[in-house]
Each structure stands twice: as C-alpha cells, then as structure tokens.
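> sequence first, then the predicted structure, then my questions.
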Amino acid sequence: MGNLRTPDRVTSPTAGANGNAYVAGNGTDAMAAFYAEITSIQDAISSYNANVSRIADLHNRTLNSTDENANQQNTAILDDLIGQTRDLGNSIKQRLQSLEAQPAQPGQDMRIRKNRTDFARSKFVEALQNYQQVERDYRQRYKQRVERQFKIVKPDATQDEVNAVVNDVSGGGDQIFAQALTSSTRYGESRAAYREVQERHADIQRIERTLEELAQLFNDMSVLINQQDETINNIEVQAQHVEDDTRGGLEQTEKAVVHARSARRKRWYCFFLCLIIAAIIAIVLGVTLGRKN
C-alpha cells in the first residue's frame, strides 16, 4: 500500500496564520490581522477537503481489498485520519466564531469583513456537505457488501433476513448469520464472510458516528449564521440611530443659526430705529428751540 500523507497539523481554535491567537487591533492593523486569519482559515478548509478525499480513498481500498492485514492497516489509518479531520473541523468552526465575534466599525471595513467571512463560512459548509455525501455513499456501499457476504452464506435469504443482517437490528443480525453458518456447506468461505460482515458493521457504525458529528457541526454553523446576521443588523441599526441623531443635531444647529441671525437682524433694526427716532427728536427740538430764539 502506498504511503498516505498525514493530515496537516491542527492549529488551536483561534490560531492565526502564524499559529498565534487572533486578536483584533485598530484600523489598518485590525484589517491586516483579519486578512491573515481569513487566509489561514481558507487554507485549513483546503486541508479539510484533502482529508476527506483521503478518507474516501481509504474507504475504497477497504471495500476492494481481500487482504485482512491490509484492511486492518487501512482501518487504523482511517480511524486516525477521521479523528484529525474531526479536530480540524471543530477548529475551523471555532476560528470562524472567534472571527465573527470581533467588533467592527460600520462602514467599508465591516462590509469587507462580512463578505470575506461569509465566503469562508460558505466554503466550510460546502466541505461539510461533501464529507457528509462521501460518508453516506460509502455507508450504502458497505451495506451492499454485507448483503453480498450474507448471501454467500445463505443464498435463499429472505429480504427481512437481509435487512436484519445489514442493519444489525437489535443484534439480531449476528444471530441470523450464526444460524446460517451452521447450515452452510462452505464452512471456510462462510466464516470468512462472517468476519468481513463484522468488520463492515464496525465501518458502518463509525460512519454513523461521523454523520452525527457532521450534523452537529451543521447546527453550530446555522446558529453562527443567525448570530452573525443579528450582530450585523444591530450594528446597522445603531449606525442608523447615530446617523439620525447626527442629522437631527445638524437640523437643530441650523435652526439655531437661523434664529441667531434673525435675532441679530432684529437688534440692528431696533438700533437703527432708535437712531432714527433720536435723530427726529433732535431735529424737532432743534427747530422748536430755533423758533423761540
């Protein structure tokens, strides 16, 4: 069997491009840190997809191999790779959560952050969907393999018996298989088929666990999307309130300026009116006094 490249190292949930915790700064520094982190997350998503491709390859090797030792080796590698992929997926989720929890000022930077983060999140959801589809496909293929192996032991098996063995309903599948073994004329081949059925049941159970974990990740990402949308809406509402308050303040200022100008004009009118009245009084007094003299 060829060598398989081990998965990339899983970084800490909030690790940045250099493995350091992502911490938002201010202005240009904050955006530089954001770009570094979002690029690192996208690289991690690429590693996640690569892991899923290797998992699919190992599933395929297991199905096509008749070498028990090779299958055991494949299973060990598969278990380790699935565990590392699980950790990597949780890390990506937590890093996206950390990234979206960082505050951003309304404006162009916030829109850039939202668009880039939304894109990374959508690529991660696509990766989860791809992994989910791979596991579903191989679960079905493992079940088909179990059915074929059971029919080697009992060619005349009913569909109910096949379903019980394939799905191992309440452990009844093993009992049905054991009964079929006692009546089989090909004991050695039947025992080998029984061992493989047990191995495939273990593979199916492992896939079921993985699908449950992926479903939980999907739920977590849905919650994350809702929280992010609510945060953005709150920021936009607050920004609108600030804009409204600013506009209201400007309107009040403009009104105050108008009132002040009007008051100044009235004061000047009163001043000039007083001057005119004083001048008239002075003229009248001057004329009157001049006549008396």
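That came through, no problem. Numbering: from 1, shown residues only.
> from now on I want contacts and neighbour counts done on CA atoms only, so please keep to that.
Will do.
> closest to the centroid, which residue in this structure?
Centroid check for the chain by Cα atoms, centre = their mean gives R121 as the closest residue, at 4.0 Å.
> which ones are touching it?
L96 (Cα atoms under 8 Å, 6 or more residues apart in numbering).
> check the gap between it and G286 for me.
Distance, R121 to G286, by Cα to Cα, to the nearest Å: 94 Å.
> over to I77?
121 Å.
> surely K255 is in a helix?
Yes - according to DSSP: H, G, I helix; E, B strand; the rest coil, the state of K255 is that of a helix.
> tell me, how many residues neighbour it?
12 (other Cα atoms under 10 Å).
> this is the other structure I want to compare:
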Amino acid sequence: MATPLPNQMLRRSFVKTVLRRLIALLTVIGLIYGLIAIVYATKTIFKVKMNYAVVLERFGGVRQAVTDVGWHARLPYFTRIEQEVPLMNQTMQLGGTPAPMRIISKGNVALWTSGVLTYRIRDLHRWAIENLNPLDLLQGDYDGIVKDILQAQVVDRLISDRETIKEAIFTALKSRPINVGGPTIEKKYGVEVVSFVLKETRFGDKLAAASEEKKRRELIAEAENYAADQEASRIRKLYAAYLHGIRDLQQALGHADGSSDTALLEFLTQQKWATAYEKQQQGQNTVVIQNTQGNTPAIALPAFNAAKEPEGGKDGQTAD
C-alpha cells in the first residue's frame, strides 16, 4: 500500500518555492520603485513641460536655462533646479493681493482701487539670470508706476474717467522708463506687457455714505431753488398782467396824462370793499379797507338782513 507522504512534501515544497520567488519579485519591484521615487524626488531626472522652462544652477554658480521640452538629467549634488518658469500669460495683482488697495487722490481724498497686469516672459536670460527674485522686483516697480499715475488724478476723474486713466497706465507700463534715463519694465525684466485692467475705483463706505448725503442735499437745494424760481416767475407774470390791465384801463378812460389815477384808485378801493363785504361771514359790520393816512378808518356797513326788509320799515310806511 503506497503512502501519500511524498506527494504532500512535493506540494509543500512547490508552494514554498512559489512564495519565495513571489516575495523576491515584490522586493525587486519595491526597490526599483523606491529608487525611481528617490531619483524623481531629488529631480535628478526632470521634465520640461510645454510652455515652461527650467533654470539650473551648476557647480560653481553658473546658471543655465533649459527650454527644450522633454526629459532631462542632471548630476546630483553638482547641480540643482533653481526655478521653473512658465512662459505663458501670467497675471499680477495690484498690491500683490486681490483685495483693493488704498490710495490718496490729488484732492487728498482716500479711495480704494484694484487692478490686474497681464504679462508674458520673452527673454528668459534677462528674467531669470540677470534678476534675483524677479517677481518681487516686478511687483514693486508695477505698484509704484500705477500709484504714481492714480494719485496724481483728481477724485472726479478716478471715478468717472476710468477708461482714459486705464489707457494711460497701460502706456506707462509698456513704454515709460521706471526712472528718467532708466529702462522700461519690458527691457528690465525681459517681459511683454500684454494688458492692464483697472478693476475698480471706489470710495470707502463712510465716504460713500457722506457723498450720497451731500448729493441728496444738493438735489433738495436744487429743487427748492427751482420752486423759488417758478414762484418768482409767476409773480413777475402777475405783476406784468396787473400793469397791463391798469394801462388798458387808463387808456379806456381817455386820460393818458395820469389825471385819472385818483378816480381809478377810488374805483379799485370800492371793488375791494365790495369783495370784502361779500366774503364777510361772521356778522361784523366794520371792515378796514385801506390805510394810507396813518390812521385806521372804519366804515359802518349795514346789517346783512337789511336788504330783506321792506322799504317802509317794520310798520310798512314809505319814507319820503
């Protein structure tokens, strides 16, 4: 009778062999992956992407720009990657942050403003080799030029004439020397100024509220002046119509030399007395019509029911 012991031993031996080989394979793969990871982490082998460039600093301080797209190798410890430079359009905020920056206008009025500069690196040697920390240097020159132009303007232009100011800033950034006789931004950093956008220019909250209150008061004063002008115009028209009526009446009376003025005055006084008498509603019999002599003449008027009584009085007798 055959024993199964050898078969079991063979199977166990085969499993152990497979496990050992699998462990060895995983170990080799892990070592290779770790070596690749170490090489990639130290950037001994690095990649230059499309529209990017890499600046290498070699042993001895020599700096070199690598612009060829693809994989490249460098000697560890003897070279290092100083920076990776994008060659596409880039933006730079006014003041270095998207938050508005406070400026003082020519009239000593505080405003908040923000802007965006779009630029592209054209000369990599001038940007990365001739300038140390070019972004910080460009930020300082950019802020200085923009603030010089903005703070030289009166507040009205900063609010209502932003288009002209924006174009003036763009022209200055593109072609104006940073200092008299010095280079422009484009020549100093090897960049091309693509565009500039003045995002906002506004008052502070308290100043805006005060400006709105001032505008409201100006509108009220303007409305009051307009109403006063209308009232004055109405009075002038009434006065002209009154004079015209008096002139026509004098001409109708036939006395162009003014001799009819007394009769005319008496007629107008009678008319005024009649009007006052008709409007009397309180049972009073005395009405002051005109005071031209310094005293107060009184006129006794008949009672309002006098017109209703018969001509002969209460007894019906007729007066002679």
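Looks like it arrived, so ask away. Given the structure is predicted, the values throughout are model-derived calculations rather than measurements.
> care to give me the TM-score?
Once superposed, the chains reach a TM-score of 0.28 (TM-score structural alignment, normalised by the length of the first structure), with 126 aligned residues with a Cα RMSD of 5.7 Å.
> of I77 and G286 of the first structure, which one has the most company?
Ranked by neighbour count (other Cα under 10 Å), I77 of the first structure and G286 place I77 first, with 16 against 11.
> could you list every helix and strand in contact with the helix or strand hosting the more buried one?
Secondary structure from DSSP states H and E places I77 of the first structure in helix 68-101. Under the contact definition 3 or more Cα pairs under 8 Å, 6 or more residues apart in numbering; DSSP states H and E, helix 68-101 of the first structure sits against helix 27-64, helix 108-153, helix 187-292.
> indicate which one of those helices is closest to G83 of the first structure.
helix 187-292 (9.5 Å; Cα to Cα).
> how far off centre is that closest one?
Offset of helix 187-292 of the first structure from its chain centre (Cα atoms, centre = their mean, to the nearest Å): 26 Å.
> okay, angle between that helix and helix 68-101 too, please.
Taking axes from the mean of the first three to the mean of the last three Cα atoms, to 10 degrees, one finds helix 187-292 of the first structure and helix 68-101 inclined to each other by 10 degrees.
> for helix 187-292 of the first structure, enumerate the helices and strands it packs against.
helix 68-101, helix 108-153, helix 172-183.
> now with 6 Å, please.
Helix 187-292 of the first structure is packed against helix 108-153, with contacts defined by 3 or more Cα pairs under 6 Å, 6 or more residues apart in numbering; DSSP states H and E.
> show me what the next helix or strand after the helix it packs on is packed up against.
As assigned by DSSP H and E, the chain's next helix or strand after helix 108-153 of the first structure is helix 159-167. Judged by 3+ Cα pairs under 6 Å, 6+ apart, helix 159-167 of the first structure is in contact with no other helix or strand.
> helix 159-167 of the first structure: how far from the chain's middle?
So, by Cα atoms, centre = their mean, the centroid of helix 159-167 of the first structure is 39 Å from its chain's centroid.
> for A180 of the first structure, find the nearest of the helices and strands packed on helix 68-101 of the first structure.
helix 108-153 (6.4 Å).
> by how many degrees do that closest one and helix 68-101 diverge?
160 degrees.
> can you tell me the element F267 of the second structure falls in?
With DSSP H and E as criterion, F267 of the second structure is part of helix 261-278.
> buried residues in that helix, which are they?
L264, W273, Y277 (16 or more other Cα atoms under 10 Å).
> over to stretch 202-214 of the second structure?
R202, F203.
> so who does D229 of the second structure touch?
By Cα atoms under 6 Å, 6 or more residues apart in numbering, no residues touch D229 of the second structure.
> which element follows whichever strand or helix holds G34 of the second structure toward the C-terminus?
Using DSSP H and E, G34 of the second structure sits within helix 5-41. Counting by DSSP H and E, the next helix or strand C-terminal to helix 5-41 of the second structure is strand 45-48.
> for S13 of the second structure, see how far away N7 of the second structure is.
Distance, N7 of the second structure to S13 of the second structure, by Cα to Cα: 10 Å.
> same deal with Y40 of the second structure?
For Y40 of the second structure, the distance to S13 of the second structure (Cα to Cα) stands at 40 Å.
> what do you get for E200 of the second structure?
In this view, E200 of the second structure and S13 of the second structure are 80 Å apart by Cα to Cα.
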